[in-house]
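In: can you look at this prediction? I've put the sequence above it.
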Amino acid sequence: MEQEFHRIKRLPPYVFAEVNAMKARARAAGEDIIDLGMGNPDQPTPQHIVDKLAEAAANPRAHGYSTSKGIPGLRKALCGYYERRFNVTLDPETEVIATLGSKEGLANLAQAITSPGDIIMSPNPSYPIHAFGFIIAGGSVRSIPAAPDEDFLRALDRGVRHSVPKPVAVIVNFPSNPTAMVADLAFYKEIVDFCRQHEIYVLSDIAYCEIYFDGNPPPSILQIPGAKDVAVEFSSMSKSYNMAGWRVGFAAGNRRLISALARVKSYVDYGAFTPIQVAASAALNGPQDCVEQIRNTYKERRDVLIEGLHQMGWMVPPPPASMFAWAPIPPAFQHLGSVEFAKLLMREANVAVAPGLGFGEQGDSHVRIGLVENKHRIRQALRNIKGFFQNYDQVLANSEEHRLKANEWWVK
């Protein structure tokens, strides 16, 4: 009975677990850790959304089972959002489904469409569920570059020509988690044309499409003519409305994929609590100034963070979108890799970041820094990091001594 379960064997140790355990120990010891690691919004959900939740929850008739595909009002609200934001028309009955966040939707769609040994193409680095949702479902992953450029398109072509069997789907995620890169409609057109030609599905994740900073709203792949022939798109209320814990997301687009997802979900869940869905409908249909305020808050934090890092010589590219900065490890610490650098940053500067290795081996030269603390705390983090950098020779010596002590048991 000691044999490990088949699907669990396919999952590597969770890279973030070691850093999270170190963070918990430090906090238990009374240390003030500034947590810029997890992408968990720290701002409150807008009050009118909370009020609608309370109003709906006060109705006893709302306390029964909901519907796994989402209440009609919520699906219609998402269609209204797509019409306003992207000029895309969707059928609320056949082209939209509510999910328990975009993560659940991606994972259950993987279960719906994946046969053992099927190949999907996923960017590396990328959000873990993009690849591991399919690995859990019994598929295999072929990694492709993460940037929306010619290298991505060439890798897509190689994947089709050299994979046996032919890939089932390709994943695109822009604005990207973790890299914060954005794509334009010209890139999406290339993807749609290629995938229609080769009969490959496109799974697009736009969870961060409302968190952008350069004045150009990120587009939807569904804006491309013919995209609904091959593409389904996942979105979320988590970041746009500070509703991460509410677990409300959507899939929209290709009818066959939406139907497959709906069929799986009908067996495994009854949908989110109805009052949550009612409140989510109110968020999409109601005033959108709260979304702009959330966006502006992240932009202000981004500017403080990037300016401070640049002043100390850590030349991190300013993210054009998302709630993260994708930071190359400074040259003096590159030999450590992202996990050891993240641990060092926490131990010496009391700042937690996400190791890039957790998003794929191609991310190991970076760490992800979340814009999830207020400007005062970000400035404190910058002061701590600056002190750490100013003493990096001694820090590296101490780090090596710490590593040797941690491994002493090997020679006893």
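Out: Sure thing, it's come through. Numbering: from 1, shown residues only.

In: can we go C-alpha only for contacts and neighbour counts from here?
Out: Will do.

In: all strands for this structure, in order.
Out: 34-35, 96-99, 119-123, 140-144, 169-173, 201-205, 231-236, 249-253, 324-328, 351-352, 354-355, 366-370 (DSSP state E).

In: can you lay out the ones you listed as TSV showing distance to residue 1 and mean neighbour count?
Out: Shown next, in TSV, are the strands of the chain (distance: least, Cα to Cα, whole Å; neighbours: other Cα atoms under 10 Å):
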stretch	distance to residue 1	mean neighbour count
strand 34-35	39	22
strand 96-99	35	28
strand 119-123	31	25
strand 140-144	27	20
strand 169-173	36	24
strand 201-205	38	25
strand 231-236	39	26
strand 249-253	38	27
strand 324-328	43	23
strand 351-352	38	26
strand 354-355	34	28
strand 366-370	39	27
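
In: next one for the comparison:
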Amino acid sequence: MPDFSERFSSLPPYALADVPKIKADLIEKGVDVIDLGAGDADQMPPPETIRAIQQAVTEERMSRYPFQRGLPEFRLEIAKWMKARFGFELDPFDEVLPLIGTKEGIAHLPLVYIDPGDGAIVPDPGYYPYFGGTHMLGADVIQVPLRPERDFLLDWSEVPEKKLARAKLLYLNYPNNPTGATASEDYLREAIAFCHEHDLLLVHDNAYSEIAFDGYQPPSVLQFDGARDVAVEYHSLSKTFNMTGWRIGWVAGNSTAIQALSKVKTYYDTGVFLACQAAGVASLEAWERFLPRQVAVFQERRDAAVEGFRAAGFDVEPPRATMYLWIPIPSGEPSVEFARRILQESGVVLFPGSGMGTGGEGFFRVALTKPPERLHEAATRVAKVL
């Protein structure tokens, strides 16, 4: 067998690679495990979505190759939804591209722009495809820490000039995973201006735009003047419509970038299953009816988890958006060791902050993927361990 590539061998290990085995062993022993690790759906998609895919799979055309063009109705519905939600128009065939989940679209985008020696500016901590997509091309991953004192907003002034000169992409993600931070409209305008000034493509991951609380409505970076010259934005059906396993989303924005990514994807996949795209149409059509209930579920969970972990002695701020709490570890214990100890001694799965980058050390993430009473119980168990 040949040796692994240096790019592969230098990938950081998964923070909790042993969690599935520990979890399985605990369950076998009769332990009631509460898994708050992954941001995975525990609710059903809209009924309209289920009916749409049931109908779609009976149609012969839905079993054909979708290719990158996909189902025209889905592209049209995306453009319609973006106009209704954010107030701007998109060309559904030049400025929109369906994706097999946003993860693959994010990871493939650097193939369009990045050569060895180039760089991409990524948040630390951050969703690991930002890091992986650049790292696997032998390029420079320019990690910028998200600091609590800056409300977890990436400060591009921290990028050294020599590295900035080689950078081609700037990744932002607001509302943010894992911190729950949100960005103001002024901040996003400043990001657009920075990318214009330094000839960067702004890559905005807006997967959590609809999971927002207390009346807050996160903006789209594409709604601001000049954005479409320098930006693309990713959206997902996963969190909004409880469709994490369906693997469907889209990227919108700069037409040159969109068409180039579409070309790259022809070498990697043949598009999103057409029946899933038909279900995506139904989901977006159901948005106004479905979203209030979805937000209410997560807001109730957020409030319960904040109350529970505060009572357990943690310093917790209620996020304005996302399905996560980002909590400092009071003991100073390394986050991986902390999460492993909590799992082994309490049966609660937490995600260690360092699993999303060295900038996440000292924190752990709680996914709001269980009912309020289970979130309270999880916090109580963690408190007993401490």
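Out: Perfect, I can see it now. These numbers were taken from a predicted model, which means no experiment stands behind them.

In: tm score of chain vs chain?
Out: Overlay of the two chains. TM-score (TM-score structural alignment, normalised by the length of structure 2): 0.95; 386 aligned residues with a Cα RMSD of 1.9 Å.

In: and residue 289 of structure 2, how far from residue 241 of structure 2?
Out: 11 Å (Cα to Cα, to the nearest Å).

In: out of these two, which sits in the busier spot?
Out: Neighbour count, other Cα atoms under 10 Å: between residue 289 of structure 2 and residue 241, residue 241 has more, with 24 against 12.

In: the residue mapped onto the more buried one from structure 1 and residue 178 of structure 1: what is the separation?
Out: Matched to structure 1 by TM-score structural alignment, residue 241 of structure 2 sits across from residue 241. For residue 241 of structure 1, the distance to residue 178 of structure 1 equals 20 Å [Cα to Cα].

In: again with residue 299 of structure 1
Out: Distance of residue 299 of structure 1 to residue 178 of structure 1, computed by Cα to Cα: 17 Å.

In: so what's residue 115 of structure 2 up against?
Out: 137-139 (Cα atoms under 8 Å, 6 or more residues apart in numbering).

In: hang on, I meant residue 96 of structure 1
Out: If you count contacts by Cα under 8 Å, 6+ apart, residue 96 of structure 1 has them with 75, 78-79, 90, 250-253, 258.

In: any idea which of these is closest to residue 164 of structure 1?
Out: Nearest to residue 164 of structure 1 among these is residue 258, at 26.2 Å by Cα to Cα.

In: what number of residues lie near the closest one?
Out: Around residue 258 of structure 1 there are 22 residues (other Cα under 10 Å).

In: roughly how far apart are the residue lying closest to it once chain neighbours are set aside and residue 260 of structure 1?
Out: In space, and not counting its chain neighbours, residue 258 of structure 1 is closest to residue 95: 6.2 Å by Cα to Cα, 6 or more residues apart in numbering. From residue 95 of structure 1 across to residue 260 of structure 1, the span is 11 Å (Cα to Cα).

In: the two: which is more packed in?
Out: More crowded of residue 95 of structure 1 and residue 260, by other Cα under 10 Å: residue 95, with 21 against 17.

In: any idea how far the aligned residue in structure 2 for that one lies from residue 251 of structure 2?
Out: Correspondence of residue 95 of structure 1 to structure 2, assessed by TM-score structural alignment: residue 95. The gap separating residue 95 of structure 2 from residue 251 of structure 2 is 8 Å, by Cα to Cα.

In: next, show the common contact partners of those two.
Out: Any residue near both residue 95 of structure 2 and residue 251 by Cα under 8 Å, 6+ apart counts here, and that gives residue 258.

In: where do the helices sit along the stretch 1-150 of structure 2?
Out: 6-9, 19-28, 47-56, 72-86, 102-108, 110-113, 128-135 (DSSP state H, counting those that start in this stretch).

In: mean distance, the fifth one to its aligned residues in structure 1?
Out: Compared with structure 1 after fitting, helix 102-108 of structure 2 deviates on average by 0.7 Å (mean Cα distance after the TM-score superposition for structure 1).

In: related to what we said a few turns ago, ok, and the most crowded of the contacts of residue 115 of structure 2?
Out: Sorting the contacts of residue 115 of structure 2 by how many neighbours each has (other Cα under 10 Å) puts residue 139 first, at 20 neighbours.

In: for that one, give me its contacts.
Out: Residues counted as contacts of residue 139 of structure 2 (Cα under 8 Å, 6+ apart) are 114-120.

In: from the residues you listed, which is closest to residue 370 of structure 2?
Out: So of the contacts of residue 139 of structure 2, ranked by how close each gets to residue 370 of structure 2 (Cα to Cα), first place is residue 120, at 35.4 Å.

In: check contacts around that closest one.
Out: Counting by Cα under 8 Å, 6+ apart, residue 120 of structure 2 touches 134, 139-142, 167-171.

In: the residue minimising distance to the centre of structure 1 and residue 344 of structure 1, how far apart?
Out: Ranked by distance to the mean C-alpha position of structure 1 (Cα atoms, centre = their mean), the top residue is residue 177 at 4.5 Å. With distances taken as Cα to Cα, residue 177 of structure 1 is found 23 Å from residue 344 of structure 1.
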